[in-house]
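Peer 1: Fold the stuff below for me.
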Amino acid sequence: MTKIFIDPGHGGSDPGATGNGLQEKHLTLAIALKLRDILNSQYEGHSIMLSRTTDQNISLSQRTNMANNWGADYLVSIHINAGGGTGFESYTFNGSYSGKAETNRLRGIVHDAVVNQTGFRDRGKKEANFHMLRESAMPAVLTENGFIDHSADAANLKSDAFLTRIARGHAVGLANALGLTPKSSGGDTGTQKFVEIIVDSLWTYNTADWDDKAVVVNRGEVFTVIRDKFPVGGGYMYQIKSGLYITANSSYVRYYTR
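Peer 2: I've put the predicted structure just below:
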């Protein structure tokens, strides 16, 4: 199981770059959530952790500690640029370390996929002494997805469809770089799988981890299942279309097909 750590840059009282009515922290979170959902709905053989799923303050050290303690196999930190340019660029750590050639090879695959999906001007594959790259114990890339203070880039970044293209570029690149398996229909005849909440309220989870709580869902809500029941720490979970996970315990949910 390949562990992918997704870091939406900034958050909370740190808006990141601003311009043209946009804040970097909101754009990076939107892209990260879309990336998670695309990976979970279209690929298998991986698990995902996000440094944040809401607009909250998280220090750089907390972010890399999360990734390192989880034992992530790859880290992608998502950002939006500023400073008078236009286009897309990506970074790896500029120090001397074992695995640098492989880190740069993986980055190249992700970088090219984002450029291909978005049509961004390619500003190049670069190196820098950024905390997210330096302090991560696994190969890592930091992406800068357009310039928030450039009118044409900002116009694209205001489009939800374009944010999806950015996310899809990351997803395709990560899948190709990390060897993720595309989900196949397996001869499916069109049967859809659902889970209905049958208790007043119930937690969902960001990852297949009972301690990684996400949001509460309520009685009567129905979700599409994209991964059938699988064991997790003495219990069982389903993965739902949003990318979140939910208990498979029949005392709390009703599973059915249509």
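Peer 1: only C-alpha atoms for contact and neighbour calcs from this point on.
Peer 2: Fine.
Peer 1: Lys126 falls within a helix, correct?
Peer 2: No - counting by DSSP: H, G, I helix; E, B strand; the rest coil, Lys126 is located in no helix; its state is strand.
Peer 1: One more, please, to line up against the first structure:
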Amino acid sequence: MKLYLDPGHGGSDPGAQGNGFREKDLNLDIALKIRSILENNYENIDVRMSRTSDVTKSLDQRTNEANSWEADFYLSIHINSFNGSAQGYEDYIHSSLSNNSATSRYRDIIHTEVMKLNQLDDRGKKKADFHVLRETTMDAMLSENGFIDNAQNAALMKQESWRRNVAQGHANGIAKAFNLTPKEATDRGALYKVIAGSFKQRENAEKRVTDLDAQGYDSFISTSEVSGETWYRVQAGAFSSRENAETRLQEIESKGIDAFIAID
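Peer 2: Here you go, the predicted structure:
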């Protein structure tokens, strides 16, 4: 399954802003987490992102790239903004589509899974004539994950654990909608590795190792190829039990350090 994952905005376009946040940063953080969860936990999933850093990319560039790649699904990640009082989650498919379309069925599944984890009010499943929904040749969906100018929603956005849960909800929905096979279902004796950050620059990974050491956690750096790019991963534990790995993950995230679980 080929997923084109689009963190909205970026570079010279910050998107919505409020409560000390820029939408482009939150979109990218959540999208990177979605990619990590899917690629590390499921078989036969190929993820391509419109951007993996803070760069400017036009809407045409995004949809043309997805179309040329012949993606199976286009998922665009956004954060909403309105009047400071509006709050909650909503998602969109193109206005021309029926409620019985394949796109609508995929969206229904993803919507349900996201709402299980995001702690947000459900503003419903909607339709619009957004460029990324109109100009894509594959099924496409856009999610609006809370309101950046709402104090309650922004308090959630500040939490690393909340952003990871939002990503997990999207990943769970993708996995369920496209019948992805979990890696642990195919691999005997799986090893659950706690990855406390994945970086393009080795010096950033080395800083994370230093930070972990100061918190009392042993860690080391390994390299990984993701979508043709080299990433420096910081591993902070490996466990035969997923429950133990989850415990370590929660410990590390409670220190304000981003982490996820990879399965070998």
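Peer 1: After superposing, what score do the chains get?
Peer 2: Scored against TM-score structural alignment, normalised by the length of the first structure, the superposed chains reach a TM-score of 0.74; 213 aligned residues with a CA RMSD of 3.1 Å.
Peer 1: and Gly9 of the first structure, how many residues sit next to it?
Peer 2: 28 (other CA atoms under 10 Å).
Peer 1: That one: what's it in contact with?
Peer 2: Applying CA atoms under 8 Å, 6 or more residues apart in numbering to Gly9 of the first structure gives the contacts Gly16, Glu24, Lys25, Thr28, Leu29, Ser77, Ile78, His79.
Peer 1: Next, work out how far apart Glu135 of the first structure and Lys229 of the first structure are.
Peer 2: Distance, Glu135 of the first structure to Lys229 of the first structure, using CA to CA, to the nearest Å: 36 Å.
Peer 1: before we move on, what about Ala154 of the first structure?
Peer 2: 42 Å.
Peer 1: do Leu27 of the first structure as well
Peer 2: For Leu27 of the first structure relative to Lys229 of the first structure (CA to CA), the value is 33 Å.
Peer 1: Quick check on these two: which one has the bigger neighbour count.
Peer 2: Neighbours were counted for Leu27 of the first structure and for Lys229 using other CA under 10 Å; Leu27 has more, 21 against 17.
Peer 1: Packing partners of the helix or strand harbouring the more buried one?
Peer 2: Using DSSP states H and E, Leu27 of the first structure maps to helix 24-42. Under the contact criterion of 3 or more CA pairs under 8 Å, 6 or more residues apart in numbering; DSSP states H and E, helix 24-42 of the first structure touches strand 2-8, strand 74-81, helix 160-178.
Peer 1: Helices of the first structure, start to end?
Peer 2: Shown for the first structure, the helices assigned by DSSP state H span residues 24-42, 60-70, 100-118, 131-134, 151-157, 160-178.
Peer 1: The shortest one vs the second structure - mean distance after superposition?
Peer 2: Taken against the second structure, helix 131-134 of the first structure registers an average deviation of 0.4 Å after superposition, with mean CA distance after the TM-score superposition for the first structure.
Peer 1: what range in the second structure does that helix sit on?
Peer 2: On the second structure, the counterpart of helix 131-134 of the first structure by TM-score structural alignment is residues 131-134.
Peer 1: Including neighbour count, could the contacts of Gly9 of the first structure go into a markdown table?
Peer 2: Output for the contacts of Gly9 of the first structure, formatted as a markdown table (neighbours: other CA atoms under 10 Å):
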| residue | neighbour count |
| --- | --- |
| Gly16 | 18 |
| Glu24 | 26 |
| Lys25 | 25 |
| Thr28 | 25 |
| Leu29 | 25 |
| Ser77 | 23 |
| Ile78 | 25 |
| His79 | 26 |
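Peer 1: ok, back up a step: out of the helices of the first structure, which is closest to His10 of the first structure?
Peer 2: Comparing those by their distance to His10 of the first structure (CA to CA), the top pick is helix 24-42, with 5.1 Å.
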